[in-house]
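Colleague: please work out how this folds:
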Amino acid sequence: MVSKWSKDDALIWLSGGALVLGFLMVAGLILVIVVHGLGRFWPQELTLYELRDGRIVLGHETSRVSVRTAGLSGERSVAYRLRVRTGDRERFPAEYVWLEEGRVAWRDAPREAVVVEQVRGGDVFGFLESFVDDGTVVARGYEAVRAHYREQSPELERLRRQRALSIVLSFADGRQHTVSLANVHRIYAPNAMTTWTRIRHYMGGAWSYLWSPPRDQNRLGGVYPAIFGTAAMVILMSVVVMPFGALAAFYLREYGNPGPFLNVVRIAVNSLAGVPSIVFGVFGLGFFVYYLGGTLDRLFFPAELPEPTFGRGGILWCALTLVLLTLPVVIVAVEEGLAGVPPGLREASHALGATRFETLWRVVVPVVLPSILTGLILSVARAAGTVAPLMITGVVAFSAELPVDGTWPFVHLEREFMHLGFHIFDTGFRPDGGEASLPMAYTSTLLLLAIVVALNAAAIGLRSRLRRRYSLAAAGA
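Modeller: So this is what the prediction gives:
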């Protein structure tokens, strides 16, 4: 008996340790995403470094690492290296530079240092020299240029169309750089900001991120088209998967005769839940895009051929592909709800003279409604985070058009669209983006994670609330 309890205790401790380890791993992953994602909009202080060899670098420090070195006598020492983002792609194409901290003669945080956020080309760090209007200098110096820029801000959208307006910056080493006003998104001086100004800047950056389109090849700007495209695809998928999944579950549980056929169908449904998502994408490409889309083009759009209309990737085919992917989730959730309906409810309904359909519609469906909504929300959560099948059925890195706009017929099911999950992949793993696009990838990951967690939390809360309501009603009956 002692030996048996020892083994049981060991198993309990092993299970508990595995649970704690898994929780810590998930918490660490979320912490990394939150720290890197939320810090993207906070204005970073610019530091001016002068090295002992005479070089001058302006930028903000992103990390400080220790490096062990060995001298001629064999003694080991620790040196530190600073990783600085320079905002000077002409001088540092990689945008980041490593500085030996021991070779820094002095450093300063000049209040006049500014960040110019460009529409294309990334951020530029420097000092405001002059404001130029059609070749004529109309303002010189930091204060004068900033004041003139603020005066033009109310008419900035109109003035941006005039390529003659520009701002002249000077880099840390004295070189001058001209930025066209048409390419200026925002100018701010982080070292001169107060705490309240930084908070306002942070909130404005977060708002712009959610409601503005991307710029500079998705490295900067917002993700509004990706959010809109993700929402439109999920809504379209839900409209299709919900009735099909619920009807299939009702047939399997209420109308189908138990036997080999139903067993095979249930095995197939459970097997679909374990199929890799890319397999659904290949099927969607071959069947939906090439076969159905090509057939629709030949029947309804012959004048547009050989240019395809529906015979290429689009939001409709992505939604139908995800219908196949999430259908098992809905069927299983609804079937579990049907299995939990007390048999006494059906028997009481039949005893009162209700038909089978009336019993199903008026008695069973209200009780199963929590499971139906749970299946819907879980399918939406899975669809929002799935990327692989969409990459080959209609998602693109950038699209200037939305699936829904003011052009007739207003809803364009044949259009390609942006998706938040693919946006993360594009910004985080593009070969030409470098490390400058990683903050955007972290922020988009945090946004997608928040959406998925919110949907799952809503599913759990809604299911518990409705089950409690109907269980109390059944107990009272």
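Colleague: going forward, measure contacts and count neighbours with C-alpha atoms only.
Modeller: OK.
Colleague: could you pull out the strands for this structure?
Modeller: 47-51, 56-70, 76-85, 96-100, 104-108, 113-118, 123-133, 136-140, 165-170, 176-180, 184-188, 214-215, 220-221 (DSSP state E).
Colleague: residues touching the longest one, excluding its own?
Modeller: So the one you mean is strand 56-70. Strand 56-70 is contacted by residues 44-50, 76-87, 125-126, 171-173 when judged by CA atoms under 8 Å, 6 or more residues apart in numbering.
Colleague: now, of those residues, which are buried?
Modeller: 44-50, 81-87, 125-126, 171-172 (16 or more other CA atoms under 10 Å).
Colleague: quick revisit: distance to Ile267 for the strands of the chain - can I get that in JSON lines?
Modeller: Formatted as JSON lines, the strands of the chain follow (distance: least, CA to CA, whole Å):
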{"stretch": "strand 47-51", "distance to Ile267": "63"}
{"stretch": "strand 56-70", "distance to Ile267": "53"}
{"stretch": "strand 76-85", "distance to Ile267": "55"}
{"stretch": "strand 96-100", "distance to Ile267": "54"}
{"stretch": "strand 104-108", "distance to Ile267": "68"}
{"stretch": "strand 113-118", "distance to Ile267": "55"}
{"stretch": "strand 123-133", "distance to Ile267": "55"}
{"stretch": "strand 136-140", "distance to Ile267": "75"}
{"stretch": "strand 165-170", "distance to Ile267": "67"}
{"stretch": "strand 176-180", "distance to Ile267": "63"}
{"stretch": "strand 184-188", "distance to Ile267": "56"}
{"stretch": "strand 214-215", "distance to Ile267": "44"}
{"stretch": "strand 220-221", "distance to Ile267": "47"}
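Colleague: another for comparison:
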Amino acid sequence: MKQQTLKSWFKSGSPWVWMTASGVSIAVIMTVGLLAVIATRGLANFWPADVLEADYQVPGTPAKVMAGELVQAEEVPRARLAGAGLPVDVNGGEFMTRELFKVGNREVYGADFTWVVAEWTSNLRTPQNLMVMERREWGNFYGYLVNVKENGQVIAEGDDAWAAMQQRIGRVDALYGQISKLEKRDIGRINAGLERLRLKTRKLEMNGQLDAAGQADLDAERAQWGAEYKVLEGQLNDLHQQFDRDSVTVRTVDGQEQEMSLGKVVRAYRPNTMGTGAKLGFYFAKLWEFLSDEPREANTEGGIFPAIFGTVMMTLIMAVIVTPFGVLAAIYLREYARQGPLTRVIRIAVNNLAGVPAIVYGVFGLGFFVYVLGGSIDRLFFAEALPAPTFGTPGLMWASLTLAILAVPVVIVATEEGLARIPRALREGSLALGATKAETLWKVVLPMASPAMMTGLILAVARAAGEVAPLMLVGVVKLAPALPLDGNYPYLHLDQKIMHLGFHIYDVGFQSPNVEAARPLVYATALLLVLVIALLNLSAVFIRNHLREKYKALDH
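Modeller: This is a model prediction of the structure:
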């Protein structure tokens, strides 16, 4: 009886339902768990953790004072510590605790992070006046504020020094914004104008068209640019003098004092005195800086806005390129091409292209787009700039085209499947009512196939947004000094190199000299890239469902 019941249970299909449900559950749990790990390790980096101060004494050495943020703690065997040369009593317990502290002060200690043995620390405390200073270079400084100086003269010390320093940091930050604006926008515009003038002069010389009158006009224009540059140079020098005016004297926890220009300081705060509300405000300010600012310290500090901008710009250009080619190719194969062996071979080739490794597309893009096509464009239209390449070098255009070739099979396959699902009776009914084949295709077939077309396009965009390997060859770099879109003619610089979120993860995670400092940014950037791709896929589902509801009436 029991065997018969088990047999009927298998015949009912319930085991397979449970098996598939278990597979889906495991996939969901793994996905949510991965996102939770990435979010926890990435976003926690922006929280202002308390700074600990402690006495630390390795057996047999003098005691010293240390301070920093506790990053992680782990249990390690005593034998392992003894093997590393530490004076550990191997007859004690089996394990000891070691802790990783972010101690900063790289110019003093040589490294931002250090491992300590927890059993050798004592008298842990959180002094209220222990501060953290984020710097534009050399990472964080941990220590105490001694005094504030203006032009080398002490203007505040003791309890008044903190408020005076905060006021001057705000002033210096405003000056830094003015200097950056002057250098990047105004002086950048002049440099771009002078470069265009140089190329124009060389082109006239190469064509033998540079006469005395033309030379005089060029000299007058060059003099006008030079005069404008002199004015801006004077303004820039004045700003730099004001920028370097203020400084502070700081002291490390072990008593070493040094003077530091406030021009090198991004912000200073005392996390041990901050309440929950203040820490939340600081957290969201740091998160906004991460999304909107430029990177610094070899991409281990600051923000990733250029990488976000480069990723979005390249993906949009790729979408504009891939949409007409992919849709038109699918329309021809399904609606106009004769269905024979050649068409089947083409379909097989398209399907196989979707499985070609991405790095192969990168090699093709470098060889054909950059060297062949870009080199030809330079010889035909930018000969005056040679031997310096204009389009004969990796850049935004070639990166977008390479991704377009990578994504076009997905668009072709999705569009063709959408066209194949349109009932033949609808086409025949439209033709019977007097519509031409083109009108039938444009007003009946394509609207009904648009959900599949849009889904294919956005899935292709989602795939392209996460690619890294081909982009390393055709236009993405570690650090791009300027955005490809600015106020200088021709405004969108397709020849310019860009940053990319995927390559930023690779660079910070595997090429950074400061691994511990880079690790949280790797997680944060990875989370942002996952969210972008997830948003694109959710957009695909929303658009597909909207279009399906819109044209549902045509199915009946």
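Colleague: that older thread, looking at the strands of the first structure, which is closest to Val364 of the first structure?
Modeller: Of all those, it is strand 214-215 that lies closest to Val364 of the first structure, at 47.7 Å by CA to CA.
Colleague: mean per-residue distance, that closest one to the second structure?
Modeller: Taken against the second structure, strand 214-215 of the first structure registers an average deviation of 1.2 Å after superposition, with mean CA distance after the TM-score superposition for the first structure.
Colleague: what's the distance between whichever residue in the second structure pairs up with Tyr202 of the first structure and Gly456 of the second structure?
Modeller: Using TM-score structural alignment to pair residues, one finds that Tyr202 of the first structure aligns to Tyr283 in the second structure. Separation of Tyr283 of the second structure from Gly456 of the second structure (CA to CA, to the nearest Å) stands at 38 Å.
Colleague: who has more neighbours, those two?
Modeller: Gly456 (29 against 18; other CA atoms under 10 Å).
Colleague: quick one: the more buried one from Tyr332 of the second structure, how far?
Modeller: From Gly456 of the second structure to Tyr332 of the second structure the distance is 17 Å (CA to CA).
Colleague: and for Ala460 of the second structure?
Modeller: For Ala460 of the second structure, the distance to Tyr332 of the second structure - CA to CA - is 20 Å.
Colleague: please apply the same query to Phe141 of the second structure.
Modeller: 64 Å.
Colleague: which one of Ala460 and Tyr332 of the second structure is surrounded by more residues?
Modeller: Ranked by neighbour count (other CA under 10 Å), Ala460 of the second structure and Tyr332 place Ala460 first, with 27 against 12.
Colleague: who touches the equivalent of that one over in the first structure in this structure?
Modeller: Matched by TM-score structural alignment, Ala460 of the second structure corresponds to Ser379 in the first structure. Ser379 of the first structure sits next to Ser238, Thr326, Leu327, Val329, Val330 when contact means CA under 8 Å, 6+ apart.
Colleague: do that again at 10 Å, thanks
Modeller: 234, 237-238, 241-242, 322-323, 325-330, 333, 373, 455-456 (CA atoms under 10 Å, 6 or more residues apart in numbering).
Colleague: likewise for Gly256 of the first structure?
Modeller: So Gly256 of the first structure contacts Ala248, Ala249, Phe250, Leu262 (CA under 10 Å, 6+ apart).
Colleague: buried members of these into ChimeraX, please.
Modeller: The ChimeraX selection below is limited to those of those classed as buried (16+ other CA under 10 Å):
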select :248,249,250
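Colleague: could you identify the most distant pair in the contacts of Gly256 of the first structure?
Modeller: Farthest pair in the contacts of Gly256 of the first structure, by CA to CA: Phe250 and Leu262, 12.3 Å.
Colleague: before we move on, back to that, return the subset of the contacts of Ser379 of the first structure lying in helices.
Modeller: 234, 237-238, 241-242, 322-323, 325-330, 333, 373, 455-456 (DSSP state H).
Colleague: Val115 of the first structure matches what in the second structure?
Modeller: Looks like Val115 of the first structure aligns to Val132 there (TM-score structural alignment).
Colleague: that older thread, for Pro431 of the first structure, see how far away the match of Ala460 of the second structure is.
Modeller: Ser379 of the first structure is 33 Å from Pro431 of the first structure, by CA to CA.
Colleague: and what of Glu335 of the first structure?
Modeller: Distance, Glu335 of the first structure to Pro431 of the first structure, by CA to CA: 46 Å.
Colleague: also Phe23 of the first structure?
Modeller: For Phe23 of the first structure relative to Pro431 of the first structure (CA to CA), the value is 33 Å.
Colleague: I appreciate the help and will end here.
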